[in-house]
Structures are given as structure tokens and as C-alpha cells.
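Colleague: Take this sequence and fold it.
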Amino acid sequence: MQLFETLRMEAGKLPRLSYHKARMERSAARLGFRFDGDLWKNEINTIIEKHPVGHFRTKLILNPDGTMQHVVADLSDKKAFTAKFQQLQNHIPRSVVINKTTQRDHLAHMHETDLILLYDEKGKILEFDIGNVAIKENNQLFTPVYEADFLLGCKRQEMIDNGALLEKNFYLNELKEKVAQGKVSLFLINSLREVADVEIYL
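Modeller: Sure, this is the predicted structure:
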């Protein structure tokens, strides 16, 4: 198992870098991984030196012994996604759900849509498989309240810190009804895509 962070890189800059570092450091402490801030800094500097121009998807990987590596790939300009609802299995260990690790089986799906929107056994809406969810209602963006039941995203936290996103729970039947009535819009929020439109299939 490894920890990883996926970052957007534009013209040699990595937005939300401090958020990503803090999240990886927190998860490393929880899971007993070694984390060295100097190694992190060196890895970041190497990435920036090699890719000063362009838009990239950057993946930073942390091994249990503290060693790090990275993978950089071109970033597509996809701005809209499709999604369907899928229940999160309730036997998934919390450590897998709340940390960004390479153990991602609980997020697997058949890719009939680009994304899945997860909900729990009570019907609480949780997150997409590749990011958090924002629900626009009455011209305000909301995201589910964190109860150690999904991955805390860096873009999500930045938007909360900036006052652009409020926490509020939505439940499956209620959300389906509001989508069908055109009362809400859904968005994917993550550090890579930032904010992207989502069409949810009912």
C-alpha cells in the first residue's frame, strides 16, 4: 500500500500545495508511514524544474519507508462528466475510506458513466470516486458534512476556507427528487479538475 496525492500543475505552479502536503503528512502519521518534509520539497522542486511550461496531472507517491516518487502526465481539458449513484459497501475499513491510498477497490465500477456518486446505508450522499461532490441549491454550493465517512479533498477544503462552499447533508431519495425537478445542480470538485459539471443518471 502507498499514499498518493494528485495535483494540477499549470506553468510550473502547483495550486493547493500546502493542503496536499498536510493531507499526506496526516495520513502518514495515521498509517505509520515515514514522512520527510525535505524529501517532499525535493520531489516538488524536481517536478517543477522538469515541467516549467504546460498543464499536467502530477501524482506524488509515498512509500511506507518514506521514499517518494512521482508520475507526470498531460492533463486533458475535460470539463463535464456523467455519473450514477452507487452504495458504498459498509464493511470497508475507515482507514481506507479517509486516506488516499492505493487500496481503491471500494471505488471500483463498470464505467457505464464517467463517475459514481457514493452514498451510505442511511442514504447519505458521500463523494464521487475521484473527488468530492458539490450540490448547488438556491444559488449556494453545499458539500456533505464530514463524519469520517469519505476522503477530505484539498479543493473542497480550499473552497470552504474561502467561503465558497458550505457543509450540508443530502440524502439519496431527496437528492434524486431535487435533480428530477431541476432544483439542484451537481459538480465534481477535486484539485485536478477544480470544479466540473456533472450530469447524474437517475
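Colleague: From here on, just use CA atoms for contacts and neighbour counts.
Modeller: Noted.
Colleague: how many neighbours does I92 have?
Modeller: 11 (other C-alpha atoms under 10 Å).
Colleague: What segments of the chain are strands?
Modeller: Residue ranges of the strands in the chain, as given by DSSP state E, are 3-10, 55-62, 68-74, 80-87, 115-119, 125-128, 132-137, 140-143, 166-167, 184-190, 194-201.
Colleague: Next, the structure of the following sequence, for comparison with the previous one:
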Amino acid sequence: MPPALFETMRLDDGEIFLEADHLARLTSSLRYYGFPDRQEEVEWALWKAKSEHPVGLFRLRLVVPRSGSIHWHVEPLGSPWNDQGRLAPKPKAGLEGEVFSVPARVPIDETEDRWWHKRIDRSFYEERLAEGSEEVAVRQIPVPIGGFDVLLWNRAGRPTELTRANLVVERAGRLYTPPLEEGLLPGVFRGYLLAAGTLEEARISWEDLRAADRLYAINSVRGWMPLRIIFL
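Modeller: Have a look, this model is predicted:
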């Protein structure tokens, strides 16, 4: 049972991108784990964050514990994340901020509920990131600072998501993302793109990744991010 849940959001000139969707996901997770109803406190915290940061682009992290005070923290987001085109229903050409990734060493158990909720206990993700960073360092693979993530995969051997973003595969003009039952977070931007008809759900194989026209990592803070997978 997690001691706290959290949401990470894009706060741009006092407005939260897809705020209602973030609140819906958080409320669903709070109910799933039997947390007390803290909707008014959550809405008050978000109002404070927005009112205190009316100008500028920020990454907002809201933490809701089972008991105790709700707290939030913001940090500035600069270039290239201030490009509004990153949040468009379809990716535009020439996007900056490429993410480099390597596959995780071990699979996830897609039946565990941890993948479907933003729990504060993220040791599994941190371990995979540490292992991936070690692999990159040992092999002396040049990776841009801040542009690294690890690609997770399930017991069936299929890629699922990255530790901080959902996975999108582009092929023949169509965009695919794995279904939730593969073991992944119901990302807010992912949900927005599915509702818009941009994305289609489909199981993804390693062959699909190698044959893709383009790969993307997506989340609601940074939008579309070109993805390059380094197969070790």
C-alpha cells in the first residue's frame, strides 16, 4: 500500500495543461487505494500553485499522502519544452529534446497494480534507471544530459513504456501505443491523444521498434519527444 500518490503537471502562465484529466486520474487512484477524500485540499493546493506562478512555464509536482499535509513543488521548464507545438495532437517535424533509451535488464510483472498509478514509492523505476545508466557508461555510449530513460518490457517480452513517459511507435503514417493491460501508466497526454484519434492501441514487439519510421516518448509535461532506442 503506497504511503502517498502524486501527479506531475505542466503549469504554463498560471494554467495546468489537462488539469481535469490529472485530477480524474488522481481521484481514481486515491479511491483505489482507499485514501480519504481530499478533493477540496487538492483543488486548494493547485489553486495556490497557479496563483503564485501566473507567468512562466513550470513542472508542478503535487504529492497527496494518506495522512498529513498535501504539498507541491514547482521548478522552471526552459527550452525546448516551451514550444507549444509539442502539445499538438500530432507530432511536428524537427522536434528538439530527443530521448535516448536502453531496454531494462529485467521484465515487469504486468499484473501488478503499481504500473497503473503514480505511487510515491518508485524504487523499481529508480533501479532500472541506475542499471541503464551503468550500461551506457560501461559501453561509453554518448547520451545527452537529462535526455536518458529506460524502456520497460513485460513477461511476454513486449515493450510497455519508459520510466517517465509513454511509448509511441509511428509506422506508415499511423501512431501506436501499447494497451494498458500490457502493464503501463494511463498517461494523461496518452489519454488525450487516444480520445483525439491520434493514437491507436496495439501490442508492440521489438521488431516493431526496429522497423518503425519514428519513435516517441510522450507525457503531459514535455509533450512529444523524439525517442532513440539503443539496443544493447
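Colleague: Deepest-packed of the strands of structure 1, please.
Modeller: Highest mean neighbour count among those (mean count of other C-alpha atoms under 10 Å): strand 125-128, with a mean of 26.
Colleague: what comes into contact with it?
Modeller: By C-alpha atoms under 8 Å, 6 or more residues apart in numbering, the residues outside strand 125-128 of structure 1 that reach it are 115-120, 132-133, 144, 149-151, 169-172, 188.
Colleague: for stretch 173-183 of structure 2, same thing?
Modeller: For stretch 173-183 of structure 2, the surrounding residues in contact (C-alpha under 8 Å, 6+ apart) are 108-112, 115-116, 154, 158-161, 166-170, 186, 198-204.
Colleague: what do you get if the cut-off is 6 Å, keeping everything else the same?
Modeller: Stretch 173-183 of structure 2 is touched from outside by 110, 115, 167-169, 199-203, with contacts defined as C-alpha atoms under 6 Å, 6 or more residues apart in numbering.
Colleague: biggest separation within the residues you listed, which pair?
Modeller: With distances taken as C-alpha to C-alpha, the most widely separated pair in the contacts of stretch 173-183 of structure 2 is E110 and L199, at 21.3 Å.
Colleague: which ones are touching the alignment partner in structure 1 of R61 of structure 2?
Modeller: Under the alignment defined by TM-score structural alignment, R61 of structure 2 is paired with K59 of structure 1. Contacts for K59 of structure 1 (C-alpha under 6 Å, 6+ apart) come out as 5-6, 70-71.
Colleague: Distance to K21 of structure 1 added to those residues, as JSON lines?
Modeller: Shown next, in JSON lines, are the contacts of K59 of structure 1 (distance: C-alpha to C-alpha, whole Å):
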{"residue": "E5", "distance to K21 of structure 1": "8"}
{"residue": "T6", "distance to K21 of structure 1": "11"}
{"residue": "H70", "distance to K21 of structure 1": "14"}
{"residue": "V71", "distance to K21 of structure 1": "16"}
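Colleague: Out of these, which is nearest to D77 of structure 1?
Modeller: The shortest approach to D77 of structure 1 among the contacts of K59 of structure 1 belongs to T6, at 15.9 Å (C-alpha to C-alpha).
Colleague: Next one: the closest one from N169 of structure 1, what distance?
Modeller: T6 of structure 1 sits 26 Å away from N169 of structure 1, going by C-alpha to C-alpha, to the nearest Å.
Colleague: need the contact list for the most centrally placed residue in structure 2.
Modeller: Central residue of structure 2 (C-alpha atoms, centre = their mean): A165, 2.9 Å from the mean position. A165 of structure 2 is in contact with 217-219, counting by C-alpha under 6 Å, 6+ apart.
Colleague: Check the alignment and tell me where L194 of structure 2 lands in structure 1.
Modeller: In structure 1, L194 of structure 2 lands on I160 (TM-score structural alignment).
Colleague: ignore the last one, P179 of structure 2
Modeller: For P179 of structure 2, the aligned position in structure 1 is V145, judged by TM-score structural alignment.
Colleague: And the closest residue to its match other than its chain neighbours, how far from K100 of structure 1?
Modeller: Counting by C-alpha to C-alpha, 6 or more residues apart in numbering, V145 of structure 1 lies nearest to E167, which is 5.1 Å off, once chain neighbours are set aside. Going from E167 of structure 1 to K100 of structure 1 by C-alpha to C-alpha gives 21 Å.
Colleague: same deal with L186 of structure 1?
Modeller: With C-alpha to C-alpha as the criterion, L186 of structure 1 and K100 of structure 1 are 23 Å apart.
Colleague: what's the answer for D197 of structure 1, then?
Modeller: Using C-alpha to C-alpha, D197 of structure 1 is found at 23 Å from K100 of structure 1.
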